[in-house]
Structures are given as structure tokens and as C-alpha cells.
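Sequence and computational prediction follow.
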Amino acid sequence: MARRKKVYEGKAKILYEGPEPGTLVQYFKDDATAFNAQKHDVIEGKGVLNNRLSEFFMTGLNDIGVPTHFIRRINMREQLIRQVEIIPLEVVVRNRAAGSMSKRLGIAEGHVLPRPVVEFYYKDDKLGDPLVTEEHIAAFGWASQQDMDDMVALALRVNDFLSGVFMGVGIRLVDFKIEIGRIWDNDFHRLIVADEISPDSCRLWDIKTGQKLDKDVFRQDLGNLADAYTELARRLGVLPKNAQPITRPTLIN
């Protein structure tokens, strides 16, 4: 078997050339990082869970007409995706104050925001992914005003979908981040949701207990990250309902 060509490796995923032009294979690693990779560990089974969870969310978005890069799952750790031109911005939607917003503005964690707040962060690990305004984005040519409007609209549609899905299983969506890419057709392009949607990229709190079921478990040393992700997958039906927190999850095909 020919060795696949690696296109890119990030903190949690590896991208390989796909079997057809315009496709990539996205491989989910077991690495867990926080604080711009200053904290790092390998959590056995994390990549398997995130692959299946991202498949679950991306498929749901595709089904309701929100375009994503997801094509199909290949195996336990890999999925086939469309190759896109990633816009160098992270789009964050906040429903409650937490994380950097609480620190930056002095707002208590958990404070309900009067409406979802959409923020843009410039993707640059060396700079710590700084918060930027639409003026910065336009001035440096990262995206046009139309692109920014479309990104906000996409992000809010994702927020509506995810909030409903999580509410149905007793989980509050505090905030999340997505990446968005361009797909070109000659001189025209459209924007689609890319990267991943998983508990690595969301803040998720149990509605009754406030228990955290996201990467804050790792950031704040609140317990076993694999257990938290397993519980999330179980509630969403990605794992059997009677599944116990396990290191090597047995997933439904």
C-alpha cells in the first residue's frame, strides 16, 4: 500500500491527501492540548470519540442544509472531507460568559448573554489566536464584508442546531468555535463549515448539575477527559445507552 502524503498536522488532527481530487482524509489524534499547547497529554480513545462526535454533528448540519466539508466516515479515526481554502479566523459563538470573555470583561462565568455574541479570532498560534474586529479582517484582506456577514449567519445557524441537540439531552451549550472554508467554482466561492465540531471546540455543561463535559475537564484538572467525552457520546446516542465510561470505546457502526 502506498504511503499517504501528509498535508498538514495540527494539535489534534492530521490531514492526508484524499483518494480523489478535492478531497482530504482527516485523522483524529488522541492528543489533548490547552493554553496554546503549553499543557499536553495523550488521552487514549479521545480521537475515536471526536471522530464519531464530529461526524454526528456535521451530518446533522448537512441534513438541515448547513453546508460542511464532511463527506463520510472512513473508519474509527478517519473521515473523508472536502478540501477547502480555510479562512484564517476562528468564529466563536457565546451564549453565556465563560473562558476568555469572563477574564477579558470581568463577567461572572455562566452569566446569560442577552443574545448570542459572535467573535472572530485570528488563527496564529504564535500570537495566541488574538481577538480581532471586522475592521482588522477587512483591512488585512482575510475576508470580505460579504464573507463576514455569511460567516456570522452560518455560525448562528450552527448555534441554533447545536443548542437544540444538546438541550434535548440535558446539556447547555455555553459557547463553541468553528472554522469556515471557501469552496471555489471558477471565480465564485461559497462558504462551508470545516475543521471539526466536538467537545474539544465547545463548552458544554450539564443543565442540572453544572458538570462540565468538554475540554475544560482537561484544562482545569476536573477529572478524566475520556470519561466526560464518553458520557457526552452516550447521551447523544453515539454510544450505546448502557455504556460505561471506558478508555477504549466500542462505538456503533
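Done, it's in.

okay, CA-based contacts and neighbour counts for the rest of this
OK.

Can you get me the centre-to-centre distance for the longest strand anywhere in the chain and its chain?
Ranked by number of residues, the top strand in the chain under DSSP state E is strand 171-185. With C-alpha atoms, centre = their mean, to the nearest Å as the basis, strand 171-185 stands 7 Å off its chain's centre.

tell me which residues in that strand are buried?
By 16 or more other C-alpha atoms under 10 Å, the buried positions in strand 171-185 come out as 171-183.

What of stretch 6-19?
For stretch 6-19, burial by neighbour count (16+ other C-alpha under 10 Å) applies to A12, K13, I14, L15, Y16, E17, G18.

Hmm, Y8 and the third one touching each other?
Spelled out, that is I14. Yes. Using C-alpha atoms under 8 Å, I14 is in contact with Y8, at 5.8 Å.

At which residues are the strands of the protein located?
Taking DSSP E as the criterion, the chain carries its strands at 6-9, 13-17, 23-28, 31-34, 39-42, 70-73, 78-82, 85-96, 112-122, 131-132, 171-185, 188-194, 202-206.

next up, a second structure to put side by side with the first:
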Amino acid sequence: MNRRRRIYEGNAKILYEGPEPGTLIQHFKDDASGENKRRNEVVDGKGVLNNRISEYIFNNLNAMGIPTHFIRTLNMREQLIREVEIIPLEVVVRNVAAGSLAKRLGIEEGTPLPRSIIEFYYKNNELGDPMVSEEHVTAFGWASPQEIDDIMSLAIRVNDFLSGLFLGVGIRLIDFRLECGRLYENEMMRIIIADEISPDSCRLWDLTSSEKFSKDASRENGRVLAGYQEVARRLGILNTNERIVSSGPTLVQ
């Protein structure tokens, strides 16, 4: 049987042509990247966990009426998604000072912010995804003022949901990253959530001990997979004794 046509490959995922017009297959890889987003290690089973966690979150968002590109899971590593025109922005929602924000402003990590802050970063690996303002976004035509309003509205709604979801299982949502896309349906266009929401795109700390469960933990102690597994267990999507092992790439033919 013929393999599906590869559309795009990034640091953590591959997109393949979908079985129907307007769809894609999103494949989760085990590659883990550092702060400069260059591939630096393979964490066996990470893609399986990200697939399951993202599926769980996107199903909940869809049920709440928050539009996403997610349609359904196909297998351990792949999802069927709607094809969208990706807006070249990373939307970062911050609730607690950490990472680059703490460094830029000299704020101690773990300090709660006066309110949630939304930042925009231009998606360009060669430039290191620089932070940009709304003025940059509109001046260079990456998104219109109305689209910025729609993106920020979606980001706030997702933040409210995720904060409550993780708080309920003893996890503090420090910050997270979103990507959005334009979904064209007949003559209509709307902004929806795309990409993934997983420990790869969230900064998650234990509510009591501040142990790190997300990708930044790997920069300190190499326990990235254990952290991802703990998040999945607390969300109830991974049994206590279940082991995640890689079965290699699985493509839908």
C-alpha cells in the first residue's frame, strides 16, 4: 500500500495528507528539543503520551464549544485533524513568572502574576521565535485586529479551562503555548485552536512541591518521560501500572 504524502515535519510532529479533503493526519514523534528548539534527544514513548493528553484536552475543549482542529484519534501516535491555515504566531499565556519572562523582568520564578498575560511570538526557528507586539502582527499582516481579538478570546477561555483542570489534580498551570489557524468552511472563515496542548506546550508544576512535570524538567534532571506519565495518570488517562513503550511510527494507509 502507498504511504500517505508528507505535508510538513516539525520538531515534535509530522503532518500527512488526510483520507478526506480538508483533513490531515498529525503524527506525534518522540523527539525532544531544547530551549533553542533544536532536536537534542529522543524520549521513547513521549509521542504516545502527548497524543493521549492532547486528545483528552481537545475533546474537552470541543465539548465546551471551544473550536479546535481535532476530529478523532487514529492510533497510539496519530490524530485526524482539520486542515487549517496556520497563523504564524505562538500565543503564550502566562499565569506565574517563569522561563523567559522571569529572566527578562528579573522576577523570581514561581511568583504569581497580577493577572494572566498574553504574549505573541513570531514563528520562525531561524530567528528563535522572537517576541512581537500586536503592532508587529497587524503591520506585517500576520493577523488582522479582529483575528487578534478572536485569538485572545480563545486563549483566555482555554486558560480558564486548563487552570481548573490541572488544579483539580494538584498541578499548577504556570504558562502554556497555543497555535491558532484559519478554518475555511464554504465562504465562512473562523479562528480555531490548532497544533497540540500537552506537556510539550505547557509548563506544569506540582501544586505542593513545585516539581516540574513538563518539558522544562528535562533540562534539569532528564526525567521528562516520568513527568509526562505523571500528568497522564493524574488526568486519569493512564493506568497506574501501565507502561508506555514505543512501537515505532504507525501510519494510517
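Nice, thanks for sending it over. Quantities reported herein were computed from a predicted structural model and do not represent experimental measurements.

Now the TM-score, please.
The pair, once superposed, lands on a TM-score of 0.95 when counted by TM-score structural alignment, normalised by the length of structure 1; 247 aligned residues with a C-alpha RMSD of 1.4 Å.

returning to that earlier point: tell me the mean distance between the longest strand of structure 1 and structure 2 once they are aligned.
Superposing on structure 2 and averaging over aligned pairs (mean C-alpha distance after the TM-score superposition for structure 1), strand 171-185 of structure 1 comes out at 0.6 Å.

so that strand aligns onto which residues of structure 2?
On structure 2, the counterpart of strand 171-185 of structure 1 by TM-score structural alignment is residues 171-185.

With distance to I64 of structure 1 as added columns, please give the strands of structure 1 in a markdown table.
Output for the strands of structure 1, formatted as a markdown table (distance: least, C-alpha to C-alpha, whole Å):
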| stretch | distance to I64 of structure 1 |
| --- | --- |
| strand 6-9 | 30 |
| strand 13-17 | 26 |
| strand 23-28 | 22 |
| strand 31-34 | 31 |
| strand 39-42 | 35 |
| strand 70-73 | 14 |
| strand 78-82 | 18 |
| strand 85-96 | 19 |
| strand 112-122 | 20 |
| strand 131-132 | 30 |
| strand 171-185 | 17 |
| strand 188-194 | 13 |
| strand 202-206 | 20 |
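
Among those strands, which comes closest to R248 of structure 1?
Closest approach to R248 of structure 1 among the strands of structure 1 (C-alpha to C-alpha): strand 39-42, 13.2 Å.

which other residues reach stretch 88-99 of structure 2?
107-113, 115-123, 142, 155, 159, 173-180 (C-alpha atoms under 8 Å, 6 or more residues apart in numbering).

ok, and the closest non-adjacent residue to Y8 of structure 2?
Closest residue to Y8 of structure 2 apart from its sequence neighbours, by C-alpha to C-alpha, 6 or more residues apart in numbering: L15 at 5.1 Å.

D200 of structure 2 now?
Leaving out its chain neighbours, the residue that sits closest to D200 of structure 2 by C-alpha to C-alpha, 6+ apart is K215, at 5.4 Å.

my guess is the one you found meets G222, correct?
No. With contact defined as C-alpha under 8 Å, K215 of structure 2 does not count as touching G222 (9.5 Å).

Of the two, give the one with the bigger neighbour count.
Using other C-alpha atoms under 10 Å, the more surrounded residue of K215 of structure 2 and G222 is K215, with 25 against 13.
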